[in-house]
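> Next comes the sequence, and after it the predicted model I'd like to discuss.
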Amino acid sequence: MSDAIYIAFTVLRVLVTYGIPLIILAMLVRAIASWFRIDERYAIIRFLARITDPFIDPIRRFVPPMGMFDMSFLIAWFMLTTLQILLLQALP
């Protein structure tokens, strides 16, 4: 394997290993902030919303909130974790 391909796979492995957990952490912080009624007036919450909405919004279209519980967060968490495991197993 050439050096360029090895470096590309290494960079991809680092992005998958650390990027997906950062997205999950951002979703968790946003969920906890919503419990304390911290909304998008704050810049950090707006930033977290911009990062996490592409992962949560498509799921919200199919799974509506059940009472006060939003299951889309848990489904997105499960799907991102599964994606991370599958991608790490597929990389050489």
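That came in fine, so what should we check first? Residues are numbered from 1 along each chain as shown.
> switch to C-alpha atoms for all contacts and neighbour counts from now on
OK.
> neighbours of Leu87, just the number please.
Leu87: 15 surrounding residues under other Cα atoms under 10 Å.
> any idea how far Pro54 is from it?
Distance of Leu87 to Pro54, given as Cα to Cα, to the nearest Å: 19 Å.
> got another, please set it beside the one above:
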Amino acid sequence: MGLYLANFLNILASVLYFSILARVLVSWFNVSPGSPFFPVIRLIYAITEPIMGPIRKVLPKTGMFDFSPVVALVLLHFIRVLARNLI
């Protein structure tokens, strides 16, 4: 049972990790709602917002910089390390 849980946590953390990286990259571009990529971008935001939203609320305001992706990636890294240690 522990092996399945560790593998599930590792896969989930990997998906979230790459989704957050994609969100950071997408945030650098202005994509209009009429774009064919818009549904994919909405999906990326829907996947990452449940993690980054609460982190953003806890972090102090830093002007125009959003450090919530960095904190989320660090937390996901720790989850992946813990999952690997469970195996």
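Cool, got the structure. Bear in mind that the values here come from a model prediction, so they are computed numbers and not experimental data.
> leaving aside the residues next to it on the chain, what's closest to the most centrally placed residue in the first structure?
Centroid-nearest residue in the first structure, with Cα atoms, centre = their mean: Ile23, separated by 3.4 Å. Excluding the flanking residues, the one nearest Ile23 of the first structure by Cα to Cα, 6 or more residues apart in numbering is Thr52, at 6.7 Å.
> helix or strand for that neighbour, which one?
If you go by DSSP states H and E, Thr52 of the first structure is part of helix 43-62.
> Could you give the residue range in the second structure aligned to that helix?
Per the alignment by TM-score structural alignment, helix 43-62 of the first structure matches residues 39-58 in the second structure.
> Give me the buried positions along that stretch.
Under the neighbour-count criterion of 16 or more other Cα atoms under 10 Å, stretch 39-58 of the second structure has 41, 44-45, 47-48, 51-52, 55-56 buried.
> In those residues, find the pair that's most separated.
Using Cα to Cα, the pair of those lying farthest apart is Ile41 and Ile55, separated by 20.3 Å.
> Enumerate every residue touching Pro92 of the first structure.
Phe9 (Cα atoms under 8 Å, 6 or more residues apart in numbering).
> What lines up with Leu73 of the second structure in the first structure?
Looks like Leu73 of the second structure aligns to Trp77 there (TM-score structural alignment).
> Tell me if its match really is in a helix.
Yes - the assignment for Trp77 of the first structure (DSSP: H, G, I helix; E, B strand; the rest coil) places it in a helix.
> wait, what's in contact with it?
Taking Cα under 8 Å, 6+ apart, one finds Ile24 in contact with Trp77 of the first structure.
> Against Val14 of the first structure, how distant is it?
For Trp77 of the first structure, the distance to Val14 of the first structure equals 19 Å [Cα to Cα].
> okay but Arg80 of the second structure is in contact with Leu9, surely?
Yes - between Arg80 of the second structure and Leu9 there is a contact under Cα atoms under 8 Å: 7.0 Å.
> So what's the residue count around Arg84 of the second structure?
Around Arg84 of the second structure there are 14 other residues, counting by other Cα under 10 Å.
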